[in-house]
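Engineer: Can you look at this prediction? I've put the sequence above it.
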Amino acid sequence: MSAIVWTAVVSLVAWLWLLLCQGFFWRTDVRLPRREDPADWPPVCVVVPARDEAEVLPASLPSLLAQRYPGRAEIFLVDDGSSDGTGTLARELADRHGGLPLTVGSPGEPPAGWTGKLWAVRHGITLARAREPEYLLLTDADIAHAPDSLRELVAAARSGGFDVVSQMARLRVKSPWERLVVPAFVYFFAQLYPFRRIGGKGTRTAAAAGGCVLLRTEAAERARIPDAIRHAVIDDVALARAVKGSGGRIWLGLAEQVDSVRPYPRLHDLWRMVSRSAYAQLRHNPLVLLGTVLGLALVYLVPPVTLIAGLATGGTAAALLGGLAWLVMTGTYIPMLRYYGQPLWLAPLLPFTAFLYLLMTVDSAVQHYRGRGAAWKGRTYARPDPMADEHSL
C-alpha cells in the first residue's frame, strides 16, 4: 500500500481508539452528580480575583450577590491592581443589589515567583479564613451563576464526598468566530482530560475549570493551595493535581447554571486566549511541541487531506479510510455542538478549527521564546521557575 493509505489507516485507528478508549470524552452528559441537601449547610466564602474587570462585572457580580444559599456565605472580591475602577464598581454593585455580604480587598503587586491571579487568590483565601468556612468557591470575575448555583455545588460536594467540585462554565458563543472556535476549545479540553476519569476513584487524571471551583478548605490546607502552585499559569489544572496528589477527591463536569459573560468576538481575541497558555500546557518543551503538532496533523488534518487526495487521484482506499476517519471525528463533535446549541453543519469543519489551534500553539511557543510568554493584562510570565512544572505533573 502507498504511504498515503498507511497514513490514513493510522489516522482511522487513532480515531477509533479515541472514540472507544479515551474515557468517552466526546459525551456531554457529565453534569453535577446526584445530590441531597445536607442536614446542616456549611459556611462558604466566595473568592473572586479581579483585574480590570469593570466591563464584565455588572453582568457577573450581581449573580453572586443574589445566591440563594441556606447557610452562611459571603464574597471576597480581590482587586488585583486594576486601573479601571473594578474595586469601586464592585462596592457600588453591592450597595445597589444587596444580597450576600461583600468585602473588597487588594493584595498589592505579586512578589517574584507568583502569578498575579494566584497572588490575588491567596489574599482572598487569607481574608476568608477568618470566617472559618468549610468550603471556598473560587470563581472568576467574568462568571455568572444561577441563583441556586452555590447551593447545588455544596450539595454535590457533601453528597459525593468530593474535595473539589468544578464546573466548566458555558462560554459565550454569539459571534461567528466564537461559534467556530469555542465549542472546540471545550471539546479539546475534554479530550485531554476526560471528565469521567477525573471523578473516578483510583484514576490519575486530574483537572478543574478555573471559572468555578468549589474547594474544601481542609483539602486546600493539606495541598498547600495556592502556595504550592504559585508559579502555575494553568492554575486550575495545577490545583486539581495538587489536591488529588494529596489524597483528595475531585470532580469536573459541564455546567448547567454557570456561564461566562466575557466576549471573544474576533479571532484575535480567541487567539490570544489560547496562545497565552498553550505552550505552558506543553511544559515549555520543544519536543512535546513537535509531538503535539505532528499529533494534531495526524488526527485532525490527515482525514480530509487523504479523502481529497484519494478522490483526486483515484485512490479508493485512501479516500475511503480518510472519509471514515473524518466521519468518526465529525460524530464525536456533534454532542458538544448540541450542548452549545450550535448548528450541526459546523461539525465537519473541525479539521479547520484544529488547524487554527495548531497555529495558536506554535505561536504560543514563538511568543515564549521572544520573552512575551503568557502575557495577560499587562503581566508576562515568560520564564517560569522549573518548580512550576513539578507542581503541574
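Structural biologist: Thanks, I have it. Numbering: from 1, shown residues only.
Engineer: contacts, neighbours, all on C-alpha from now
Structural biologist: Will do.
Engineer: all strands of the stretch 201-350 of the chain, in order?
Structural biologist: Secondary structure of the stretch 201-350 of the chain (DSSP state E, counting those that start in this stretch): strands at 212-216, 250-260.
Engineer: can you put these in CSV and add mean neighbour count and distance to residue 294?
Structural biologist: Listed next are the strands of the stretch 201-350 of the chain as CSV, based on neighbours: other Cα atoms under 10 Å; distance: least, Cα to Cα, whole Å:
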stretch, mean neighbour count, distance to residue 294
strand 212-216, 26, 33
strand 250-260, 22, 29
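Engineer: Save those as CSV, and put in distance to residue 38 too.
Structural biologist: Below are these laid out as CSV (distance: least, Cα to Cα, whole Å):
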stretch, distance to residue 38
strand 212-216, 15
strand 250-260, 18
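Engineer: out of these, which comes closest to residue 92?
Structural biologist: Ranking the strands of the stretch 201-350 of the chain by proximity to residue 92 (Cα to Cα) places strand 250-260 first, at 21.6 Å.
Engineer: Can you show me the helices along the stretch 151-300 of the chain?
Structural biologist: Assigned by DSSP state H, counting those that start in this stretch, the stretch 151-300 of the chain shows helices spanning 176-192, 195-199, 217-222, 235-245, 267-281, 286-296.
Engineer: Nearest to residue 228, out of the ones you listed?
Structural biologist: Minimum separation from residue 228 across these (Cα to Cα) falls at helix 235-245, 7.7 Å.
Engineer: tell me what that closest one is packed against?
Structural biologist: Identification of packing neighbours for helix 235-245 by 3 or more Cα pairs under 8 Å, 6 or more residues apart in numbering; DSSP states H and E yields helix 217-222, strand 250-260, helix 386-391.
Engineer: Buried residues, the last one. List them.
Structural biologist: Neighbour-count burial for helix 386-391, with 16 or more other Cα atoms under 10 Å as criterion, is recorded at 388, 389, 391.
Engineer: dropping in the other structure now:
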Amino acid sequence: MTSNDWLTWTAVASLAGWLWLLLGQGGFWRTDVRLPRHTPPADWPAVAVVVPARDEAAVLPDSLPSLLAQDYPGPVRIFLIDDGSTDGTGELAARLAAEHGGPGLTVDSPGEPAEGWTGKLWAVRHGIALARERTDAEYLLLTDADIAHRPDSLRELVSAARFGGYDMVSQMARLRVATGWERLIVPAFVYFFGQLYPFRWVNNPGARTAAAAGGCVLLRTDAAVRSRVPESIRRAVIDDVSLARAVKRDGGRIWLGLADHVDSVRPYPRLAELWRMVSRSAYAQLLHSPLLLAGTVLGLLVIYVVPPLAVVAGLLGGPGAALAAGGAAWALMAASFWPMLRYYGLRPWDAPLLPFTAVLYLLMTVDSAVRHYRGRGAAWKGRTYA
C-alpha cells in the first residue's frame, strides 16, 4: 500500500469517526442542555454552602460576595473551609462577610489532610460535617472559591432539583475567555468534556455515564450520606466525576448541564496556566494506563489531525479522495464545535482551528503522563498526589 493509499484510508477512517461521533455520542456537541424547566417549591428547604478554598485571596472578592447576595427565600448558611492558605484567604473571607452582610458565614480550617485524602476533599469533608452539625440543611451546595453566582442561582438550582426529583444537580460554570489563549483552549476544554461525558447520557437514569462539574454541585444531604461522600472518593483527583459516579451508582438521580448564571472568575492569561489546569489530571482521566494513553494519542491524531493534513496534501497534488474525505471530516469537526464557540460568544471562523487546539491537548496529556512517572503527578498549589 502506497503512502497516498494510507492517507486516503486514514482520511476515510476519520470521516467515519466523525459520522459516528455526531450520530452516536449522545449529541455531545449540543449546548442546549440547561437547567430543566421547573416550578418553585411550596416550601424552600435549608441549604448549606460549602466552599473549599486554598490560597484564593486573588479571586475571593469577585466570588464570595455573589454567595452572600443570593436571593434565596429559605435558610442559607455558608461554610468556607480554609485549606491551609498562606495568603490570608480566611481573614479576607471574614472581612468580605462583614462588609456585604447576607447569610451567616463560618470560616474554619481542618488542618493538613489525613493520609489518603486530597486536600480539597478533606476540606469538603470538614465543611459537610460542620453543616450537618450546625444546620438541618436538606441540600449542600458544593462550589469552588473561584465561582461567581448570579443572585438567583441557588433558587434556580433548588427549584430544578425539587421539581425534577434529582439527588444532584450540577452546572458547568462558564469559564473566562478574555485572552487569546483562553479563547483557544477553554471552549475546547468544555467541548472535549462533553465528548467524554455526553450530558444527555449523564442525565439518563438508565445510562451508566456519570459526571459533574465540581465548581457548582447541589447535592441532597441524604444522598451524600447514602453514598458516603466524600469518604468513598477521598483519593480522587477528578473528584467531580467520582462524586457523580458514587451518587448514580447508589441509585441517585443526577443532572448535568451548561450554566447561564454561574461563572468562573479565575484568570488563565497565559498558556502555562491553562497547560497546568489540563495536565494535572489528564493522565488520571486515563486511569494512569499506558495502553489508554497510546489509544488516546492515536485517536486524537486520526480524528483531529488527519483531516487538515489530508486537505493540505490534496491541495498540493495528493489523492483527490483524501482531499474529499479530509475536507468533509474537517467540515463536520468545525460544525460540531461552532455551538460551543457561540455559547462563549466567540467567532464562528475560529472553529477550523480545533485541530491545532487538539494537538495542544494531546501534548498536555502526554506531559501529564510524563509528570506522573517522574513523581510529580497531580500537582496543585503546593501539593502533589500520587
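Structural biologist: Thanks, I have it. On a predicted model such as this, the values are computed, not experimentally measured, just so you know.
Engineer: where does the TM-score land?
Structural biologist: Overlay of the two chains. TM-score (TM-score structural alignment, normalised by the length of structure 2): 0.98; 382 aligned residues with a Cα RMSD of 0.7 Å.
Engineer: Show me what residue 120 of structure 2 aligns to in structure 1.
Structural biologist: Matched to structure 1 by TM-score structural alignment, residue 120 of structure 2 sits across from residue 117.
Engineer: do the same with residue 140 of structure 2
Structural biologist: In structure 1, residue 140 of structure 2 lines up with residue 136, judged by TM-score structural alignment.
Engineer: show me the contacts for its match.
Structural biologist: Shown in contact with residue 136 of structure 1 (Cα atoms under 8 Å, 6 or more residues apart in numbering): 44, 45, 46, 47, 125, 214, 215, 216, 217.
Engineer: mean offset of the longest helix along structure 2 relative to structure 1 (after superposition)
Structural biologist: When structure 2 is parsed with DSSP state H, its longest helix is helix 320-343. Its aligned residues in structure 1 lie a mean 0.3 Å from helix 320-343 of structure 2 after superposition (mean Cα distance after the TM-score superposition for structure 1).
Engineer: could you point out which element follows that helix?
Structural biologist: helix 354-373 (DSSP states H and E).
Engineer: what stretch of structure 1 lies opposite whichever helix or strand comes after that next one in the alignment?
Structural biologist: Downstream of helix 354-373 of structure 2, the first helix or strand assigned by DSSP H and E is strand 378-380. Mapped onto structure 1 using TM-score structural alignment, strand 378-380 of structure 2 spans residues 374-376.
Engineer: What are the buried residues along stretch 143-153 of structure 2?
Structural biologist: Here stretch 143-153 of structure 2 shows 143, 144, 145, 146, 147, 148, 149, 151, 153 as buried, counting by 16+ other Cα under 10 Å.
Engineer: for stretch 156-164 of structure 1, same thing?
Structural biologist: 156, 157, 158, 160, 162, 163, 164.
Engineer: Pull the residues that contact stretch 327-341 of structure 2.
Structural biologist: If you take Cα under 8 Å, 6+ apart as the criterion, stretch 327-341 of structure 2 is touched by 11, 14-15, 18, 22, 29-31, 187-188, 190-191, 304, 307-308, 310-311, 347-348, 350-352, 354.
Engineer: Find me the equivalent region of that stretch in structure 1.
Structural biologist: Under the criterion TM-score structural alignment, stretch 327-341 of structure 2 matches residues 323-337.
Engineer: Distance from the chain centre to that stretch, please.
Structural biologist: 22 Å (Cα atoms, centre = their mean, to the nearest Å).
Engineer: same question, stretch 31-44 of structure 1
Structural biologist: Per Cα atoms, centre = their mean, the centroid offset for stretch 31-44 of structure 1 relative to its chain is 23 Å.
Engineer: Read off where it ends up in structure 2.
Structural biologist: Alignment note (TM-score structural alignment): stretch 31-44 of structure 1 is matched to residues 34-47 of structure 2.
Engineer: buried ones in that stretch?
Structural biologist: Under the neighbour-count criterion of 16+ other Cα under 10 Å, stretch 34-47 of structure 2 has 35, 44, 45, 46, 47 buried.
Engineer: Stretch 177-189 of structure 2 now?
Structural biologist: By neighbour count, with 16+ other Cα under 10 Å as the criterion, the buried positions of stretch 177-189 of structure 2 are 177, 181, 182, 183, 184, 185, 186, 187, 188, 189.
Engineer: ok, residues contacting stretch 100-116 of structure 2?
Structural biologist: The contact list for stretch 100-116 of structure 2 (Cα under 8 Å, 6+ apart) reads 65, 68-70, 76-84, 90, 93-94, 97, 119, 122-123, 126, 234-235.
Engineer: same deal with stretch 379-386 of structure 2?
Structural biologist: With Cα under 8 Å, 6+ apart as the test, stretch 379-386 of structure 2 has contacts from 54, 55, 118, 237, 280, 372, 375, 376, 377, 378.
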